[in-house]
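[1] prediction below, plus the sequence it came from.
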Amino acid sequence: MDEFLSEILNLGRSHFQRKQYQKAEKYLSQVLEQNQSFADVYNMLGVIYHDQGSFARAQRAFEAALKLNPAYTEAALNLAVIYNDMGMYREAKEVYQNALTRGQTAPGEMDRFVKGKIANMYADIGDVYMSSGRFDDAIGEYQRALNLCPTFVDLRAKLG
């Protein structure tokens, strides 16, 4: 990932975390103009669109996140909420049940949602290393993230 893309992605995430959705939307949309492989960006935009009352746009964003990462529990639950808000109760129940089924783990195994959160933290650390010019350290963090979540396409994109 180039430095500019990494910078606008970090700005978008930062504004999103502070619930500054208008600013976050601007940066996150710019990310998708350059690279459509970030499931978490689609999920964040879906949350923003839902907050704005743009349910159809939110639905498309959550569906895009799940197309990139079918195991993305947070996006699945967000999609279920949108379906419910749109009166699509059967679809909401189906998505919710699928998310619950996917989220079940064997005893002693880490929950997939938790794995995803930790993988994203490793990726964030990798981004910091990358922006500091510490490429070997960045690659190490991205690989740690991929070890937890090998299906995360955005992590593979970061490794080129």
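    All right, it came through fine.
[2] from here on, contacts and neighbour counts on C-alpha atoms
    Noted.
[3] enumerate the positions of stretch 51-69 that are buried.
    Under the neighbour-count criterion of 16 or more other CA atoms under 10 Å, stretch 51-69 has 55, 57-66, 68-69 buried.
[4] before we move on, what about stretch 66-80?
    Of the residues in stretch 66-80, 66, 68-80 count as buried by neighbour count, 16+ other CA under 10 Å.
[5] and here's the other structure:
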Amino acid sequence: MDVSPAQQLELAKERFELQDYYGAILLLEELIEDGRAFADAFHLLGLSQELIGQPERALEAFDQALALNPRYVEANIHKGIVLAGLGRDQEAEAAFAAARESGGRDMGGVPAHHASQLANKHAELGEAYAEAGALGRAIEQYRTALDLGPTYHDLRYRLGRLLLEAGRSLEAREELEVVVKARPNSPDAQAAFGLACYLAGDAATARSVWEALSREHPEDIRARAYLGMLARGTAE
């Protein structure tokens, strides 16, 4: 059965979350070979390769993600972490600086059943715009979706991530804070909220959020990575 690039990426994310990094890599490489990959696919490929001990290949994947989306904050952060692990400190600092710079830029009346369907349609359209690189239009579609379904926190989380990608960190912080309050046990929401706080200039809150994430989910490598980045920034 043929699947869309977005669906195949979701399958790869499922393998990644199950710590089946080789399975994730196979799905992502297939997506790339078919010429259907986008920045998120290369980023996840890099993370998977890093976790199986292939740092050089991970760097290549992060660079591919950044070639498609030069303002991909997390790709720069993870690139910096891998470079630091290889002892390439100057390159690592450049990647962290690029992440900070990218993240700091600014650049009714419907029945419930139909509202739910329409919200999902707007979200699908938003994803199509995001895949095409039209972040402004993608964000508009997700805001419309949330007007129809304000309690759809998976859509709000995605909106927050798109806002981060667009460099609109203050707006991202507002949206992700709502998600964290509604879903306090979601590590994805906590990690993204901490990143939004950091990029909005509130390093203290970011540290608090990531430390809590590290305590509650010690297996989550993002918390350690982000706290390490924060420590490096403080030491400068």
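    Perfect, thanks for sending it. A quick note: this is a predicted structure, and the numbers were derived from the prediction, not measured.
[6] quick revisit: how about the buried residues of stretch 66-80 of structure 1 in a markdown table, adding distance to Arg134 of structure 1?
    As requested, those are exported to a markdown table (distance: CA to CA, whole Å):
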| residue | distance to Arg134 of structure 1 |
| --- | --- |
| Leu66 | 32 |
| Leu68 | 28 |
| Asn69 | 28 |
| Pro70 | 32 |
| Ala71 | 31 |
| Tyr72 | 29 |
| Thr73 | 32 |
| Glu74 | 31 |
| Ala75 | 32 |
| Ala76 | 35 |
| Leu77 | 36 |
| Asn78 | 36 |
| Leu79 | 37 |
| Ala80 | 40 |
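[7] just the ones of those in helices?
    Using DSSP state H, the members of the buried residues of stretch 66-80 of structure 1 that fall in helices are 66, 68, 73-80.
[8] quick check: the farthest pair among these?
    Leu68 and Ala80 (17.1 Å; CA to CA).
[9] what's the local residue count around Asp106 of structure 2?
    By the measure other CA atoms under 10 Å, the count of residues near Asp106 of structure 2 is 10.
[10] would you confirm that Ala75 of structure 1 contacts Phe62?
    Yes - with contacts counted by CA atoms under 8 Å, Ala75 of structure 1 reaches Phe62, the gap being 5.6 Å.
[11] quick one on the thing from earlier: got JSON lines for the buried residues of stretch 51-69 of structure 1, with distance to Val95 of structure 1 too?
    Listed next are the buried residues of stretch 51-69 of structure 1 as JSON lines, based on distance: CA to CA, whole Å:
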{"residue": "Phe55", "distance to Val95 of structure 1": "16"}
{"residue": "Arg57", "distance to Val95 of structure 1": "18"}
{"residue": "Ala58", "distance to Val95 of structure 1": "15"}
{"residue": "Gln59", "distance to Val95 of structure 1": "12"}
{"residue": "Arg60", "distance to Val95 of structure 1": "14"}
{"residue": "Ala61", "distance to Val95 of structure 1": "15"}
{"residue": "Phe62", "distance to Val95 of structure 1": "11"}
{"residue": "Glu63", "distance to Val95 of structure 1": "11"}
{"residue": "Ala64", "distance to Val95 of structure 1": "14"}
{"residue": "Ala65", "distance to Val95 of structure 1": "13"}
{"residue": "Leu66", "distance to Val95 of structure 1": "11"}
{"residue": "Leu68", "distance to Val95 of structure 1": "16"}
{"residue": "Asn69", "distance to Val95 of structure 1": "14"}
